[in-house]
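*Asks:* missing the sequence, but the structure's below:
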């Protein structure tokens, strides 16, 4: 039996016929077993409690599905940014609302694909467990029609890939995943681990699975995004979260170098406990932030409902309908509002102008025609959270 943090604990580097060394992971769970004690046990308890509070907070939101779309967009933006995309949340919302700008990044469709892959996977979980089959289907959705579409979407790689600085060769790589003939078995072992009846706590199991997937790197492109989607799917499949509101990519992006260093330390030194501590801190921190955001949504909604009731008179009913619509579509045109409330264009325009006067909507194109209005107070909640979110509950 190997000792904790022994190099062979996570797998081993094996020289290939072409002369390079590739890493072949050992099946999960690690041997010797994870030592859940001391700081790691405390972090697990902390993360479990924070995740429970987050799930409860989302359930207290009226019509939670209205708000989940923004959490999903945020995760999509951040996960895609880790892989080099430039699109911001504002870019994504503007593109959805068909606000075209010469400054709009060309990679916004990659973020759209992430959102579509997330929603597709969650829908498929009703009929299909998290599995190699599901992962391949999601990969197809992720790469359809965007950068990487020529790299066999949905198909396991049949050639060697490697990780390192842009433009580096195989010989210069920071990490070389398993050779292609090892990939099917490694994924099969991972799937068996996911569905095995083990005493490991779920968050520990998910942390191990994410790291293992990134080590296997089974596709020619999109492995990081699929690996992060896997976290969400496992949390929702096990109903730890009823809605996909844990944007863990915020934490991975913020501590990007540590994220990659911990994954590499698992491969090189079998440092599973150190990786899990990092992962659980992320679950705790982001759960707190997302819970704080949910509370601020409730406060904002109540504040603006009161303003509409007090200031819009007979138009208050339609004002409330528009407000609810804005939580799912934070950028609107007068024509959209007209279709929503079923009135004339002048009446819809008058209502929008009154919402502008009350500071609820803001016109942001500066144009006389094709104007678009943003619910900025709401979208601002999904930018980087203020310090208060990280300081609550003694963090």
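*Replies:* Perfect, I can see it now. The structure displayed is predicted, hence computed values, not measured ones.
*Asks:* Please make it C-alpha for all contacts and neighbour counts, starting now.
*Replies:* Fine.
*Asks:* Point to the residue nearest the middle of the protein.
*Replies:* residue 75 (3.3 Å; Cα atoms, centre = their mean).
*Asks:* tell me which residues of the helix or strand harbouring residue 189 are tucked away?
*Replies:* Assigned by DSSP states H and E, residue 189 belongs to helix 183-195. Under the neighbour-count criterion of 16 or more other Cα atoms under 10 Å, helix 183-195 has 183, 186-187, 190-191, 193-194 buried.
*Asks:* any chance of the residues you listed in TSV, with distance to residue 277 too?
*Replies:* Output for the buried residues of helix 183-195, formatted as TSV (distance: Cα to Cα, whole Å):
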residue	distance to residue 277
183	27
186	24
187	24
190	21
191	23
193	20
194	20
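*Asks:* ok, back up a step: okay, and the residue nearest to the centre of the chain sits in which element?
*Replies:* Residue 75 belongs to helix 64-82, assigned by DSSP H and E.
*Asks:* doesn't residue 87 fall inside a strand?
*Replies:* No - the assignment for residue 87 (DSSP: H, G, I helix; E, B strand; the rest coil) gives coil, which keeps it out of a strand.
*Asks:* In contact with it, which residues?
*Replies:* Contacts for residue 87 (Cα atoms under 8 Å, 6 or more residues apart in numbering) come out as 77, 81, 104-108, 111.
*Asks:* Presented hereafter is structure B, for comparison with structure A:
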């Protein structure tokens, strides 16, 4: 089968029946995400849990690309002085997500400039692809397929000399034109239902993700960066107040379908409905899962706090929701207390059964919040 070539510019369209089906699903999912955000804003965990959820997302997103690292690996290796390249890849993803979150909270929109900055962070150090044009759009052709041979390509992205033009179109769709001008729609079929820059943010983020992957502006890191942009656009569009809505876990479960449906949005006769329908379903499953996870994590934290006798115990116990594998040095630095004091409080939490330390360890002791890790593994 011949490779699909290129992608049409944004906006996109579906037929009227498909639009009705999408919008019926959308109302339910949007309210579920709103409920999740409201619940998160009232949670005692907030930023502590964000860090752990971001690490889990980083693992799931890099696994889509074929790495074998697991969430448990990352937790167990979090204090190792030397990290494997796959671990660095996950940590870079988490760092890029954090940088993006800070930029969005400070009012920076998703622009080409921010995307280049995030790519530089993503490709830092001895991780996969880091020797290949970090923070720069590709200047050579690229292709996507089951092998590295051009003959086996399933999709050939837009030529390198058209990337800036396509990314400018992407940016205008994401942020709208500063003077209210609408994007060109003459490339869309007549009688079609147009999903333009004013469409619902959840459909819009699905379109932006697929289009970014189709432009494929970098030689490496496109998939990972494209999934970071999902969480950041959900923040920018005020669907969520923190980067807690991640769909990589659901996409990773159906990796082959994910790639197939992305490919359907390309070429001269794109099918956007199947991809958008799939993305909404994945978003619904993820919103349901996150709502349950937050309820369970909140319940776990509240029950644990009841067992704590002192304010310091409570503070340090909550910190283990940010760092499920924690050391006395970490606690010492975080709260500016003596390492000996930190160790004593961690030991008291261990005696209360709230965290676990291996009694065989005598130096560089690590304390695990296994109750939280158990919740995150389901």
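*Replies:* Structure's in. What do you need? Everything numeric in this text was worked out from a predicted model, so none of it was measured.
*Asks:* thinking again about what came up before, list buried residues within the contacts of residue 87 of structure 1.
*Replies:* Buried among the contacts of residue 87 of structure 1 by 16+ other Cα under 10 Å: 77, 81, 104, 107-108, 111.
*Asks:* which of the contacts of residue 87 of structure 1 map to contacts in structure 2?
*Replies:* Retained in structure 2: 77, 81, 107-108, out of the contacts of residue 87 of structure 1 (criterion both residues aligned by TM-score structural alignment, their matches' Cα atoms under 8 Å).
*Asks:* Out of the residues you listed, the closest to residue 307 of structure 1 would be?
*Replies:* residue 77 (31.8 Å; Cα to Cα).
*Asks:* what about the strands in the stretch 201-350 of structure 1?
*Replies:* 331-332 (DSSP state E, counting those that start in this stretch).
*Asks:* Same check on the stretch 1-150 of structure 2?
*Replies:* Using DSSP E, counting those that start in this stretch, strands in the stretch 1-150 of structure 2 cover 4-5, 12-14.
*Asks:* The shortest one packs against which elements?
*Replies:* Right, the one you point to is strand 4-5 of structure 2. strand 155-156 (3 or more Cα pairs under 8 Å, 6 or more residues apart in numbering; DSSP states H and E).
*Asks:* Alignment lookup: residue 378 of structure 1 to structure 2.
*Replies:* Superposed on structure 2 with TM-score structural alignment, residue 378 of structure 1 falls opposite residue 372.
*Asks:* And its match, how far from residue 37 of structure 2?
*Replies:* Distance of residue 372 of structure 2 to residue 37 of structure 2, computed by Cα to Cα, to the nearest Å: 20 Å.
*Asks:* again with residue 280 of structure 2
*Replies:* Residue 280 of structure 2 is 17 Å from residue 37 of structure 2, by Cα to Cα.
*Asks:* higher neighbour count, those two?
*Replies:* residue 37 (22 against 19; other Cα atoms under 10 Å).
*Asks:* Which residue, neighbours along the chain excluded, lies closest to the alignment partner in structure 1 of the more buried one?
*Replies:* For residue 37 of structure 2, the aligned position in structure 1 is residue 55, judged by TM-score structural alignment. For residue 55 of structure 1, ignoring the flanking residues on the chain, the nearest one in space by Cα to Cα, 6 or more residues apart in numbering is residue 241 at 5.6 Å.
*Asks:* these two touch, right, the one you found and residue 235?
*Replies:* Yes - if you go by Cα atoms under 8 Å, residue 241 of structure 1 and residue 235 touch, sitting 5.7 Å apart.
*Asks:* Return the residue of structure 1 aligned against residue 140 of structure 2.
*Replies:* Match for residue 140 of structure 2 (TM-score structural alignment): residue 159.
*Asks:* Equivalent analysis for residue 152 of structure 2, please.
*Replies:* Residue 152 of structure 2 maps onto residue 172 in structure 1, by TM-score structural alignment.
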